[in-house]
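J.: below are the sequence and a predicted model for it; my questions follow.
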Amino acid sequence: MQPRARKTPSSRPCRLLFSVLAITLAPAVAHAEQARIAIAANFIGPAKELIAAYTKKTGDTIIPSFGSSGQFVVQIEHGAGYDAFLSADEAKPARLIQDGYGVQASRFTYAIGKLALWSPTPNLPASEATLRAASFQHIALCNPDLAPYGAAAVAALKALDVYQSLQPRFVMGMDIAQAYQFVQSGNAELGFVALSQLHAHPVGTVWLLPQFLYPPIRQDAVLLTNGAHNHAAQAFLSYLKSPEALTIITAYGYATP
């Protein structure tokens, strides 16, 4: 008499469990979307933190590009596939809406920037007196034609009546991130940066320029026509108005509306 064949456990319960899990997880995967967002260079620090927090909440993928606001406008006008734009000023998003590249009524101020003079050199403190004494070879700022923080720096220098005398010492960055790098690398002894860039408390001294020396830097966001039907882009812009997002933004030294 031959021994009876041993029965193996049925795979049906495993298949059933897998099917249930697939049905449960499918909606979350199906609704996760992605958006490409152009972001002004001064906002790199908070943007990375905001994107991480938003992604954790929603599962959406936000693909950021950082650079000068002026360059982004040119790219958008030439068909770059961004879904939303976080500018360093309010004029550029307004212009994009007027020219048909931005969604009407989507524009809002997500942060109000602050301009700072930074010197990592202990014997060259960042101050109005240092600007007037001009005891340095180079001072960094970003291109005022492309970057609003550069325009704010020029306005402040003119208000202090030192623009003409200091102009030969300018080291010009394409955006505020490059201006910061010029100072950090020693290519300029001091420079105009966004206060938010100093969030990590670098060595040296910082002079927060009085608001009356330059026009307010109201940084506006806009949903672009390319992303008019992109859920992730719309939801991320809405998230920027949430209490959680505003807490992150103000922690980097920005004011909020």
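T.: Ah, there it is. Bear in mind the structure is a predicted one, so any value in this text is a computation, not a measurement.

J.: C-alpha only now, for contacts and for neighbours.
T.: Will do.

J.: mind listing residues that contact the longest helix seen in the chain?
T.: The longest helix of the chain (DSSP state H) is helix 12-31. Under the criterion CA atoms under 8 Å, 6 or more residues apart in numbering, residues residue 59 lie in contact with helix 12-31.

J.: quick one: distance of it to the chain centre.
T.: Relative to its parent chain, helix 12-31 has a centroid offset of 38 Å by CA atoms, centre = their mean, to the nearest Å.

J.: show the subsequent helix or strand relative to that helix.
T.: strand 34-40 (DSSP states H and E).

J.: and the next helix or strand past that following strand?
T.: Heading C-terminal from strand 34-40 (DSSP H and E), you reach helix 44-58.

J.: and the strands in this protein?
T.: Taking DSSP state E as the criterion, the chain carries its strands at 34-40, 61-67, 84-86, 108-113, 115-119, 139-142, 170-173, 190-194, 205-208, 217-223.

J.: dump the ones you listed to JSON lines, plus mean neighbour count and distance to residue 233.
T.: Output for the strands of the chain, formatted as JSON lines (neighbours: other CA atoms under 10 Å; distance: least, CA to CA, whole Å):
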{"stretch": "strand 34-40", "mean neighbour count": "23", "distance to residue 233": "5"}
{"stretch": "strand 61-67", "mean neighbour count": "18", "distance to residue 233": "8"}
{"stretch": "strand 84-86", "mean neighbour count": "30", "distance to residue 233": "6"}
{"stretch": "strand 108-113", "mean neighbour count": "22", "distance to residue 233": "14"}
{"stretch": "strand 115-119", "mean neighbour count": "25", "distance to residue 233": "28"}
{"stretch": "strand 139-142", "mean neighbour count": "29", "distance to residue 233": "28"}
{"stretch": "strand 170-173", "mean neighbour count": "19", "distance to residue 233": "29"}
{"stretch": "strand 190-194", "mean neighbour count": "29", "distance to residue 233": "26"}
{"stretch": "strand 205-208", "mean neighbour count": "18", "distance to residue 233": "33"}
{"stretch": "strand 217-223", "mean neighbour count": "25", "distance to residue 233": "7"}
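
J.: residue 163: which of those is closest?
T.: strand 170-173 (9.9 Å; CA to CA).

J.: list the contacts of residue 103.
T.: So residue 103 contacts 97, 222, 223, 224, 225, 228 (CA under 8 Å, 6+ apart).

J.: hmm, who's touching stretch 64-76?
T.: Residues contacting stretch 64-76 (CA under 8 Å, 6+ apart): 36-41, 44, 82, 87-89, 92, 96, 101, 145-148, 174-177.

J.: give me the residue at the spatial middle of this structure.
T.: residue 43 (2.8 Å; CA atoms, centre = their mean).

J.: nearest residue to that one other than its sequence neighbours?
T.: residue 196 (7.4 Å; CA to CA, 6 or more residues apart in numbering).

J.: structure two is appended below for comparative analysis:
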Amino acid sequence: MQLKIVHMLVRRAVPVLLAIASLAAWPAGRASASTPPVARARVAVAANFSEVAHLLAAQYTRRSGNRIDISVASTGKLYAQIRHGAPFDVLLAADDSTPQRLVDEGLAVRSSLYDYARGRLVLWSRDAALVADGEQVLRRHDFRKFAIANPALAPYGAAARQVLQHVGRWDTLQPRLVLGENVGQATQFVLSGNAEAGLLPRSLVLEAQRQVGGSAWLVPADWHRPIVQSAVLLDHGRDNPAAIGFLEYLRDDTARRTIAAHGYD
């Protein structure tokens, strides 16, 4: 008799349990069907724009849910990596010629070319008294060591060379130059005291001044070719929604304010 009662209870409980299980599973299944999968993009970023790129990537992720992975190097080095098949989806260069070259070589999407920032050079030293008169210091000071980014790899380095040529110091300072592989490394030379001063991106000098102070002078923009920084969607990312969305986000007012706040025109 007891066995029959147990069987009867089990038969009555099974439908109820099945109904509960189906109700529990139904909302999760519906949510997953309506929520788009998270996309991920790899963005190659010129060293001068590293800090801002990480901020913009975080803002974009909060807005879209998509993920952005940042890789930082000099524009020249990033170009070489892309040419050799590095799986980047977007390039944020420190010039406008490298993205254009990638388009011409069939490695980037022409319609996506976009100027996202215009950079400025600053003469900066850790010494709070050194750059009292920036132009005179640049023209006449007997620098022990002077830091710039490698002109062959970094557009800011090429601009720094033009500035030194403009003031007639390129030949005399060459034996005392310490060349960073990128502007981040060049800034570290000055930050660490290994170089007395340097010609560096305003964006990186602002951050360095928050750390150690020092003295700085904004180089006149007409002393070198304009530092126009362009972005482009690479062929590897032409169908990547995270890459396309991130490039679109660079045009957003929030992104523009973030870029301007870090020293870009």
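T.: Sure thing, it's come through. Small disclaimer: the values here were computed from a predicted structure and weren't measured.

J.: can you pull the TM-score for these?
T.: Scored against TM-score structural alignment, normalised by the length of structure 1, the superposed chains reach a TM-score of 0.91; 253 aligned residues with a CA RMSD of 2.0 Å.

J.: re earlier: any idea how far the residue nearest to residue 43 of structure 1 is from residue 65 of structure 1?
T.: 18 Å (CA to CA, to the nearest Å).

J.: which residue in structure 2 aligns with residue 235 of structure 1?
T.: The equivalent of residue 235 of structure 1 in structure 2 is residue 245 (alignment by TM-score structural alignment).

J.: again with residue 84 of structure 1
T.: With TM-score structural alignment as the criterion, residue 84 of structure 1 matches residue 90.

J.: that match contacts residue 233, correct?
T.: Yes: Residue 90 of structure 2 lies in contact with residue 233 (CA atoms under 8 Å); the separation is 4.7 Å.

J.: return every residue with contacts to both of these two.
T.: In contact with both residue 90 of structure 2 and residue 233: 243, 247, using CA under 8 Å, 6+ apart.

J.: still on that earlier bit, corresponding residue for the residue nearest to the centre of structure 1 in structure 2?
T.: Under TM-score structural alignment, residue 43 of structure 1 pairs with residue 49 in structure 2.

J.: what's the distance between its match and residue 33 of structure 2?
T.: 38 Å.

J.: and the residue opposite residue 107 of structure 1 in structure 2 once aligned, how many residues sit next to it?
T.: With TM-score structural alignment as the criterion, residue 107 of structure 1 lines up with residue 113 in structure 2. Residue 113 of structure 2 has 19 neighbouring residues, counting by other CA atoms under 10 Å.

J.: what's near enough to touch residue 113 of structure 2?
T.: 99, 100, 230, 231, 232, 233.

J.: how about the residue mapped onto the second one from structure 1, nearest residue that isn't a chain neighbour?
T.: Okay, so that is residue 100 of structure 2. Under the alignment (TM-score structural alignment), residue 100 of structure 2 maps onto residue 94 of structure 1. Using CA to CA, 6+ apart and skipping residues adjacent in sequence, the residue nearest residue 94 of structure 1 is residue 107, 7.5 Å away.

J.: picking up where we left off before, residues near the match of residue 100 of structure 2, how many?
T.: 20.

J.: name the nearest residue to the counterpart of residue 146 of structure 1 in structure 2, ignoring sequence neighbours.
T.: Following TM-score structural alignment, the counterpart assigned to residue 146 of structure 1 within structure 2 is residue 153. Spatial nearest neighbour of residue 153 of structure 2, excluding adjacent residues (CA to CA, 6+ apart): residue 76 at 4.4 Å.

J.: and residue 87 of structure 2, by the same measure?
T.: residue 236 (6.3 Å).

J.: where's the aligned residue in structure 1 for that neighbour relative to residue 117 of structure 1, distance?
T.: Matched by TM-score structural alignment, residue 236 of structure 2 corresponds to residue 226 in structure 1. Counting by CA to CA, the separation of residue 226 of structure 1 from residue 117 of structure 1 is 37 Å.

J.: and residue 126 of structure 1, by the same measure?
T.: From residue 126 of structure 1 to residue 117 of structure 1 the distance is 6 Å (CA to CA).

J.: check residue 156 of structure 1 too.
T.: 11 Å.

J.: for the contacts of residue 113 of structure 2, give me TSV that also has distance to residue 8 of structure 2.
T.: Listed next are those as TSV, based on distance: CA to CA, whole Å:
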residue	distance to residue 8 of structure 2
99	75
100	77
230	75
231	71
232	70
233	66
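
J.: which of those map to contacts in structure 1?
T.: Conservation of these in structure 1, assessed by both residues aligned by TM-score structural alignment, their matches' CA atoms under 8 Å: retained contacts are 99, 100, 230, 231, 232, 233.

J.: the last one contacts residue 107, correct?
T.: No: at 9.0 Å, residue 233 of structure 2 does not count as touching residue 107 under the criterion of CA under 8 Å.

J.: give me the number of residues near residue 166 of structure 2?
T.: Around residue 166 of structure 2 there are 14 residues (other CA under 10 Å).

J.: mind checking how far the alignment partner in structure 1 of residue 216 of structure 2 is from residue 146 of structure 1?
T.: Matched to structure 1 by TM-score structural alignment, residue 216 of structure 2 sits across from residue 206. Taking CA to CA as the measure, residue 206 of structure 1 falls 24 Å from residue 146 of structure 1.

J.: now do residue 10 of structure 1
T.: Look at residue 10 of structure 1 and residue 146 of structure 1: by CA to CA, they are 68 Å apart.

J.: what's the nearest residue to whatever residue of structure 2 lines up with residue 121 of structure 1 if we skip its chain neighbours?
T.: Superposed on structure 2 with TM-score structural alignment, residue 121 of structure 1 falls opposite residue 127. Nearest residue to residue 127 of structure 2, sequence neighbours excluded (CA to CA, 6+ apart): residue 214, at 5.0 Å.

J.: wait, isn't the one you found in contact with residue 128?
T.: Yes: Residue 214 of structure 2 is within contact range of residue 128, at 4.1 Å (criterion: CA under 8 Å).

J.: compare these two (neighbour count), which wins?
T.: Comparing residue 214 of structure 2 with residue 128 by other CA under 10 Å, the one with more neighbours is residue 214, at 19 against 13.

J.: for the more buried one, give me its contacts.
T.: Per CA under 8 Å, 6+ apart, neighbours of residue 214 of structure 2: 124, 125, 126, 127, 128, 129.

J.: which one of residue 10 and residue 146 of structure 1 is surrounded by more residues?
T.: residue 146 (19 against 8).

J.: I'd like to know how far that one sits from residue 15 of structure 1.
T.: Counting by CA to CA, the gap from residue 146 of structure 1 to residue 15 of structure 1 is 59 Å.

J.: what of residue 45 of structure 1?
T.: Taking CA to CA, one finds residue 45 of structure 1 at 46 Å from residue 15 of structure 1.
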